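Chemist: sequence-free structure coming up:
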């Protein structure tokens, strides 16, 4: 089958509705309705995205759900000024962090390789692996939010050291992204920005 016989979308296993939901219609939401995001929805998102692949089944992502007014008041001063209002108004805020001590769980997450923990004995190697695989899991989390019929507003405009000190003191967890989650509100989207084309991205050797 070639693209002369069908459209590119028809070459994919997902139906077009699912393709649109997860990718083509995925936008960073900047406003939200006041409809709540339930704990059950968050559990459903985790139940789906936990299966997505990472290197050596590393699972460094840790999710801090900011729901209370007190916790949000602690978070907002560490957000960039342009991100504060929408973070204050979102029904749910998820602080996504990488746990650099993820290797402590390898006896559970990678049981068929008893020596896996030793691979990450070096702090620098472990930190790099936590950041890489945690970032993969951030992307999976955002896709899970979309799969739940919700909108995500991922942000990296914040004081990372401030968030780490505020919420993760005494641990080896480090923020990777802050994601607002909810149903999109009025004028939620900025105009769609262009994407690079296939020939600009893909090289064959």
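Modeler: That came through fine. Model, not experiment: these values are computed from the prediction.
Chemist: C-alpha only now, for contacts and for neighbours.
Modeler: Fine.
Chemist: For the longest strand along the chain, which outside residues touch it?
Modeler: Scanning the chain for the longest strand, with DSSP state E as the assignment, gives strand 173-182. Outside of strand 173-182, the residues within contact range by CA atoms under 8 Å, 6 or more residues apart in numbering are 29, 32-33, 35-37, 62, 86-87, 90-101, 131, 134-135, 138, 145, 150-156, 160, 163-164, 168.
Chemist: which residue ranges form the strands in this protein?
Modeler: Counting by DSSP E, the strands of the chain are 61-66, 92-99, 151-155, 173-182.
Chemist: how much space is there between residue 69 and residue 166?
Modeler: Computed as CA to CA, to the nearest Å, the residue 69 to residue 166 distance reads 15 Å.
Chemist: A further structure is provided below for comparison with the first:
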């Protein structure tokens, strides 16, 4: 793969894409949610560890379960979004490594070091969440990523019976472009980057 995406594709993914807080009343088909994951799972992670776990909250019952853990400023935008994705990580992601990375005893890298397991899970699930954002845009969806929530309450509500832990949230759907905010400033290359 050596070709560059055309300007329209780059605009959809990056240059003209916005985070959304207002949504059209339009459901996301389940087949599209599955297609989205099928794209995300192919993206790279350290030793193919794939620690991210995704909960696609689309029902009103699910939204009501989620609501108490949201910060006040995130309630309306989340309740009106067609889908809210809980981007989580599996604390015991390494249990899948004999299948996902059969080239070495990668499981032992993490069973012997809880710190390495946590750092790897957080770092790589964050990357997988970012892949989900790009894949969503590629499939014609809009996103609004959020970190304003009570993680302890959310984990207790959704993950009390497994070893998953929340990383961040993404509202997903078809944005109302008339109500999107103007793009905020970004750091320049000189402010954020070095070439050495």
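Modeler: Cool, the structure landed. A quick note: this is a predicted structure, and the numbers were derived from the prediction, not measured.
Chemist: Once they're superposed, what TM-score comes out?
Modeler: Put the two chains on top of each other and the TM-score (TM-score structural alignment, normalised by the length of the second structure) is 0.94; 193 aligned residues with a CA RMSD of 1.3 Å.
Chemist: that older thread, between residue 69 and residue 166 of the first structure, tell me which one has more neighbours.
Modeler: Of the pair residue 69 of the first structure and residue 166, residue 166 is the one with more neighbours under other CA atoms under 10 Å, namely 13 against 10.
Chemist: ok, for that one, nearest residue in space, not its chain neighbours?
Modeler: Using CA to CA, 6 or more residues apart in numbering and skipping residues adjacent in sequence, the residue nearest residue 166 of the first structure is residue 74, 7.3 Å away.
Chemist: What is the equivalent residue in the second structure for the one you found?
Modeler: Residue mapping for residue 74 of the first structure onto the second structure gives residue 65, with TM-score structural alignment as the criterion.
Chemist: thinking again about what came up before, how about the strands of the first structure, which one is nearest residue 188 of the first structure?
Modeler: Residue 188 of the first structure sits nearest to strand 151-155 of all the strands of the first structure, at 9.6 Å, using CA to CA.
Chemist: what residues are up against the aligned residue in the first structure for residue 107 of the second structure?
Modeler: With TM-score structural alignment as the matching criterion, the partner of residue 107 of the second structure in the first structure is residue 117. With CA under 8 Å, 6+ apart as the criterion, the residues that contact residue 117 of the first structure are 103, 104, 106, 107.
Chemist: Now the longest helix along the second structure on the first structure. Mean distance?
Modeler: Selection of the longest helix in the second structure by residue count, based on DSSP state H, yields helix 114-138. Plainly put, helix 114-138 of the second structure ends up 0.6 Å away from its match in the first structure on average once the two are laid over each other (mean CA distance after the TM-score superposition for the first structure).
Chemist: what does that helix contact?
Modeler: Contacts of helix 114-138 of the second structure from elsewhere in the structure, counted by CA under 8 Å, 6+ apart, are 9, 12-13, 17, 36-37, 39-41, 43, 45-46, 49-53, 87-91, 93-94, 109-111, 142-143, 167, 172.
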